[in-house]
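Undergrad: My questions are about this predicted structure, shown below with the sequence.
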Amino acid sequence: MLTDDALDTLFRKARSHNGWLDQDVSENQINQIYELMKFGPTAANTCPARLTFVKSAEAKEKLKPHLDEGNIEKSMSAPVVAIISYDTEFYEKLDYLFPHTDAKSWYAGKPDKITAVGSMNATLQGAYFMMAARSVGLDCGPMGGFNAETLDEEFFPEGKAKSIFICGIGYGDAEKIFPRGPRLDFDKACEII
């Protein structure tokens, strides 16, 4: 069992941040996040998530026009904004990732299945990404307020990746978070049958 401090870091005291301290996130930290998150399970080890780390001022200016008004400041001030997307050709890597059977044939030529499996599993990987970021001492600010169509045209012009959500990472400014919202009690959200 993890310690209470670890559980607090990952869950109980973790918050979605809207503002950031002026502290850099290093490429080493970004690599650490990926090296942890990549081990989270996905269906048939599909690993469809692709991460684009928007860090430079130039890259942030490319991101800015695609953001909803309420997400501009918190994205521009974040040390890094990760675009979590899925590879629409993830099945091309299944000979390597899931070699015990012809898993590629489950998806090739089946666009609805590619979208369903790719987006669901990349979303799971996005959650693993946030847990990994918190594990290495960073805070997260996940966001859905952006124009996915224009963002994808800007960042993925070849059309192979489809964005799901974006997430600021860095050191959160505790002065800029909202009070924690309530959560449902077990009996309101769960049933043991």
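TA: Thanks, I have the structure now. As the structure is a prediction and not an experimental result, all values here were calculated from the model.
Undergrad: From now on I want contacts and neighbour counts done on CA atoms only, so please keep to that.
TA: OK.
Undergrad: Show me where this protein has its strands.
TA: Per DSSP state E, the chain carries strands over the ranges 49-54, 80-87, 139-143, 161-170.
Undergrad: Off-centre distance for the last one?
TA: What that stands for is strand 161-170. 5 Å (C-alpha atoms, centre = their mean, to the nearest Å).
Undergrad: Repeat that for stretch 79-87.
TA: 6 Å.
Undergrad: before we go on, here's another structure to hold up against the first:
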Amino acid sequence: MTTTAQSAAELPLPAEVQDLLFREARTANSFSTEPVTDEQVRAIYDLVKWAPTSMNTQPLRALVIRSDEGRQRLLPHLMEGNRAKTATAPVTVILAADVDFHENIPQTFPHNPGVKDLFTEEARRVEFSRLNSLLQVGYFIIGVRAAGLAAGPMTGFDAAGVDREFFGGNNWRSLVVVNVGKPGEDPWFDRLPRLDFEQVVETV
């Protein structure tokens, strides 16, 4: 069986960077009082905006919550087990899919003229925006790790309630709520095993 060290050696990315982004990265369940600055949030976005999306449509949208008022509006919509850690996180980001993403596609789209015509039906836009936004969500989590911060992504919340509370003026649909910050006291659950290569990958 291939060891972690052997796998790491196969990649051009330095092993310590691989560890930062993947092997040593954990989902934080408590956070320190160290703030997350607007500059850090901008730097994260400026990195992850390069993630691929179908036809470069980029449907992901983000609402950054750092005020007590915003946090109190969010907490009732979370599952009980997610409330305490969210109440103490310096920043919480609601990641959402913009169903009206097509409005930002240029009229003359490189390589895909007339692409807007593909998205006249809202049902198709909902499915398309969700798929591509979830792809971007994964990159967002890696971007948080690249900033030297911990991400605590959560799907245990009332999405319809969050949408009513925060997105009544647009057509955003919440997907994942992510706490962001430096890990606090006793932040990690026990690490669970991952499936091995042989359990997941087939070749034809």
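TA: Sure, I can see it. Bear in mind that the values here come from a model prediction, so they are computed numbers and not experimental data.
Undergrad: Quick check: TM-score for this pair?
TA: Between these two chains, after superposing, the TM-score reads 0.96 (TM-score structural alignment, normalised by the length of the first structure); 192 aligned residues with a C-alpha RMSD of 1.3 Å.
Undergrad: Turn the strands of the first structure into TSV, including distance to T42 of the first structure.
TA: Conversion of these to TSV gives the following (distance: least, C-alpha to C-alpha, whole Å):
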stretch	distance to T42 of the first structure
strand 49-54	10
strand 80-87	12
strand 139-143	20
strand 161-170	16
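Undergrad: To A14 of the first structure, which of the ones you listed lies closest?
TA: strand 139-143 (7.6 Å; C-alpha to C-alpha).
Undergrad: which other helices and strands contact that closest one?
TA: helix 111-135, strand 161-170 (3 or more C-alpha pairs under 8 Å, 6 or more residues apart in numbering; DSSP states H and E).
Undergrad: winner for burial among the ones you listed?
TA: strand 161-170 (a mean of 24; mean count of other C-alpha atoms under 10 Å).
Undergrad: tell me what it is packed against?
TA: strand 80-87, helix 111-135, strand 139-143, helix 148-155.
Undergrad: Show where the last one falls in the second structure, residue numbers please.
TA: The alignment of helix 148-155 of the first structure onto the second structure (TM-score structural alignment) spans residues 159-166.
Undergrad: how close does the matching stretch sit to the first structure?
TA: Its matched residues in the first structure lie on average 0.5 Å from stretch 159-166 of the second structure after superposition (mean C-alpha distance after the TM-score superposition for the first structure).
Undergrad: Identify the residues contacting that stretch?
TA: R73, L74, H77, W172, R173, S174, L175 (C-alpha atoms under 8 Å, 6 or more residues apart in numbering).
Undergrad: Would you mind finding the match for T92 of the second structure in the first structure?
TA: Checking TM-score structural alignment: T92 of the second structure goes with V81.
Undergrad: and the residue lying closest to that match once chain neighbours are set aside, what does it touch?
TA: The shortest distance from V81 of the first structure to any non-neighbouring residue, by C-alpha to C-alpha, 6 or more residues apart in numbering, is to G168 (4.2 Å). Contacts for G168 of the first structure (C-alpha under 8 Å, 6+ apart) come out as K74, S75, A78, P79, V80, V81, A82, C140, G141, P142, M143.
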